[in-house]
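Undergrad: Turn this into a structure:
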Amino acid sequence: MTTTTLPTRVSTPTRTLLTCGILAGPVFVGTGVLQGLTRAGFDFTRHPASILANGSLGFVQVANFLVTGLLTLAAAAGLRRVLPGRWGPRLLAVYGVSLLCAGVFRADPQDGFPLGTPAGPPSSVSWHGVLHFACGGVGFAALVAACFAIGSHLPPARAWYSRITGLLFLVGFGGVASGSASPAVTLGFWAAVVLAWAWLATTSAHLLPRGESR
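TA: Model (predicted):
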């Protein structure tokens, strides 16, 4: 592992970009949870956040994907300014692009959501559903790799935090990718998503200047 001495001063634009990394998680998780609690038929033990993009209020989740995608891209730009390594920010940017794609290509309705949808997985997957999952798979893989790449430039405790976050997210993603409909798997993935966003927020906060801005 290479530990880098991070700058104690960064410019105001860089601070703004890193602040986007702090905000991305609360925006995504808060918007998703609020929808999950208020939209009829949604069940956290059976449904991922992606399918909230369906139905009459689906535009809210579409906007959530697009806004958090842009915030994540801004965070990646901020990390590029303060970290010597390039792969971590690039991988995080790939994840940001995947969020934008998730907003453009919606997941198919499934398992009773929106109301009136048959129980169980969709009988057939639409072209936009295929692209949604393909982009998600690429983005999630990039996020896991970003945890390791960015962590290699952080102090030891934060480096381990980054690695553990990446591993836990990989486990959570692997569970849903297996096709399991177990409530434990679905809730585990929700937890993994929250952990990943918390990692981005705390890492961005850690990299904010520890002295005056220029």
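Undergrad: drop to CA atoms for contacts and neighbour counts, all remaining ones
TA: Fine.
Undergrad: Quick one: neighbours of the closest residue to residue 114 other than its chain neighbours, just the number.
TA: In space, and not counting its chain neighbours, residue 114 is closest to residue 55: 5.8 Å by CA to CA, 6 or more residues apart in numbering. Applying other CA atoms under 10 Å, we find 13 residues neighbouring residue 55.
Undergrad: now the longest helix belonging to the chain, how far from the centre of its chain.
TA: Using DSSP state H, we find that the single longest helix of the chain is helix 12-38. Mean-position distance between helix 12-38 and its chain equals 10 Å (CA atoms, centre = their mean, to the nearest Å).
Undergrad: by contact count, what packs against it?
TA: helix 58-82, helix 183-206 (3 or more CA pairs under 8 Å, 6 or more residues apart in numbering; DSSP states H and E).
Undergrad: give the contact list for the closest residue to residue 31 other than its chain neighbours.
TA: Nearest residue to residue 31, sequence neighbours excluded (CA to CA, 6+ apart): residue 64, at 6.9 Å. Taking CA atoms under 8 Å, 6 or more residues apart in numbering as the criterion, residue 64 is in contact with 27-28, 31-32, 103.
Undergrad: ditto for residue 115
TA: So residue 115 contacts 40-41 (CA under 8 Å, 6+ apart).
Undergrad: Name the residues of stretch 167-179 that are buried.
TA: Buried residues in stretch 167-179, defined by neighbour count with 16 or more other CA atoms under 10 Å: 167-173, 175-176.
Undergrad: Revised request: answer the last question for stretch 16-33.
TA: 17-29, 31-32.
Undergrad: Check stretch 51-60 too.
TA: The neighbour-count check on stretch 51-60 (16+ other CA under 10 Å) flags 51-54, 58, 60 as buried.
Undergrad: and for comparison, fold this next one:
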Amino acid sequence: MTLVDTRNDTTKLLLGCGVLAGPLYLVTGFAQAFTREGFELTEHPFSFLSLGEGGWVQIANFVLSGLLFLAMASGVRRAIKGQRGGTWGPILLAVFAVGMIGGGVFVADPAFGFPVGAPEGQPEVLSWHGMLHAVAFFAAFPALIASCFVFARRFSGKWSLYCVVTGVVSVAPMAFMGSEWGTVMLYGVAVVSWLWVSAVAAKLRAEV
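TA: Next up is the predicted model:
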């Protein structure tokens, strides 16, 4: 086996981490959403699954998925270094991945009646870990959206259009944050955008 073959195998392995990460995060999250007492998809984001008994599962989901996406970012850098999108694509994906890890390490504050017994509505004062959780989210999600448009320039044809549509759709919930539809739309965007990242990983892996 040549050095090039070894390098390509490593790159494919790293990109394969990204192929796995999106479905892993979504399946694990939704499996908990339908089984945790008091959890409502119309009211509670995935972040709340890190709270209460069994919260370690979602914490692990955040951290493991984030690490897999971080490995993917390294694979993307290896795969398209020196090409269009080869600088900002991996950087934005790495920011997204680190934000996911931070979202697991720093848990949200109990609110909106979850876990059972928590106060209704927003907490009056955010804890330090609640604030850092918010920082992680507002770093990760914009980075993910921006990466959509970076890869739209990297690809062409239907793939470029796919990237643009994903980016535009991902922005939509921002206008509805805090409304009764905001959380539901956020779940729809999570499915679209997390699977998009895994799809990009699969495409780049096929190109190596």
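Undergrad: TM between them?
TA: These two chains, once laid on top of each other, score a TM-score of 0.91 by TM-score structural alignment, normalised by the length of structure 2; 198 aligned residues with a CA RMSD of 1.4 Å.
Undergrad: re earlier: TSV for the buried residues of stretch 51-60 of structure 1, including distance to residue 187 of structure 1?
TA: TSV is the format used below for these (distance: CA to CA, whole Å):
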residue	distance to residue 187 of structure 1
51	15
52	16
53	19
54	20
58	21
60	22
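Undergrad: now, which of those sits nearest residue 129 of structure 1?
TA: residue 51 (10.0 Å; CA to CA).
Undergrad: Residue in structure 2 paired with that closest one?
TA: Residue correspondence to structure 2 (TM-score structural alignment): residue 51 of structure 1 is matched to residue 48.
Undergrad: Double-check that its match belongs to a helix.
TA: Yes - using DSSP: H, G, I helix; E, B strand; the rest coil, the assignment for residue 48 of structure 2 is a helix.
Undergrad: list the contacts for it?
TA: For residue 48 of structure 2, the contact set (CA under 8 Å, 6+ apart) comprises 107-110, 114-115.
Undergrad: Mark which of the residues you listed are part of strands, please.
TA: If you go by DSSP state E, these have nothing in strands.
Undergrad: Superpose on structure 2 and give me the mean offset of stretch 185-204 of structure 1.
TA: Average distance, stretch 185-204 of structure 1 versus aligned residues of structure 2 after superposition (mean CA distance after the TM-score superposition for structure 1): 0.8 Å.
Undergrad: Read off where that stretch ends up in structure 2.
TA: So stretch 185-204 of structure 1 sits over residues 182-201 in structure 2, by TM-score structural alignment.
Undergrad: ok so, going back, residue 156 of structure 1 versus the residue nearest to residue 31 of structure 1, what's the distance?
TA: When CA to CA, to the nearest Å is the yardstick, residue 64 of structure 1 and residue 156 of structure 1 sit 33 Å from each other.
Undergrad: picking up where we left off before, need the helices and strands packed on helix 12-38 of structure 1 in JSON lines (columns: distance to residue 136 of structure 1).
TA: Output for the helices and strands packed on helix 12-38 of structure 1, formatted as JSON lines (distance: least, CA to CA, whole Å):
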{"stretch": "helix 58-82", "distance to residue 136 of structure 1": "11"}
{"stretch": "helix 183-206", "distance to residue 136 of structure 1": "12"}
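Undergrad: Could you single out the most deeply buried of these?
TA: Scoring the helices and strands packed on helix 12-38 of structure 1 by mean neighbour count under mean count of other CA atoms under 10 Å gives helix 58-82 as the most buried, with a mean of 22.
Undergrad: Could you check the angle that helix makes with helix 12-38?
TA: Interaxial angle, helix 58-82 of structure 1 versus helix 12-38 (axes from the mean of the first three to the mean of the last three CA atoms, to 10 degrees): 150 degrees.
Undergrad: Using the aligned residues only, give the average distance of helix 58-82 of structure 1 to structure 2.
TA: Compared with structure 2 after fitting, helix 58-82 of structure 1 deviates on average by 0.8 Å (mean CA distance after the TM-score superposition for structure 1).
Undergrad: Report the angle between the helix or strand just after that helix and helix 183-206.
TA: Later in the chain than helix 58-82 of structure 1, the nearest helix or strand by DSSP states H and E is helix 87-104. Going by the same axes, to 10 degrees, helix 87-104 of structure 1 is angled at 130 degrees with respect to helix 183-206.
Undergrad: what comes up buried for the next helix-or-strand element following helix 87-104 of structure 1?
TA: Next along the chain after helix 87-104 of structure 1, taking DSSP H and E as the criterion, comes helix 127-151. Residues of helix 127-151 of structure 1 classed as buried: 128-129, 131-133, 135-137, 139-151 (neighbour count, 16+ other CA under 10 Å).
Undergrad: Check which helices and strands helix 127-151 of structure 1 sits against.
TA: helix 87-104, helix 156-177.
Undergrad: Nearest to residue 213 of structure 1, out of those?
TA: Here helix 87-104 is closest among these (CA to CA), at 21.6 Å.
Undergrad: Packing partners of the closest one?
TA: helix 58-82, helix 127-151.
Undergrad: Switch those over to JSON lines; also include distance to residue 12 of structure 1.
TA: JSON lines is the format used below for those (distance: least, CA to CA, whole Å):
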{"stretch": "helix 58-82", "distance to residue 12 of structure 1": "11"}
{"stretch": "helix 127-151", "distance to residue 12 of structure 1": "22"}
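Undergrad: Go through these and name the closest to residue 208 of structure 1.
TA: Closest approach to residue 208 of structure 1 among these (CA to CA): helix 58-82, 8.9 Å.
Undergrad: Which one of the buried residues of stretch 167-179 of structure 1 is nearest to residue 39 of structure 1?
TA: residue 176 (22.2 Å).
Undergrad: tell me the contacts of that closest one?
TA: Residue 176 of structure 1 neighbours (CA under 8 Å, 6+ apart): 185-186, 189.
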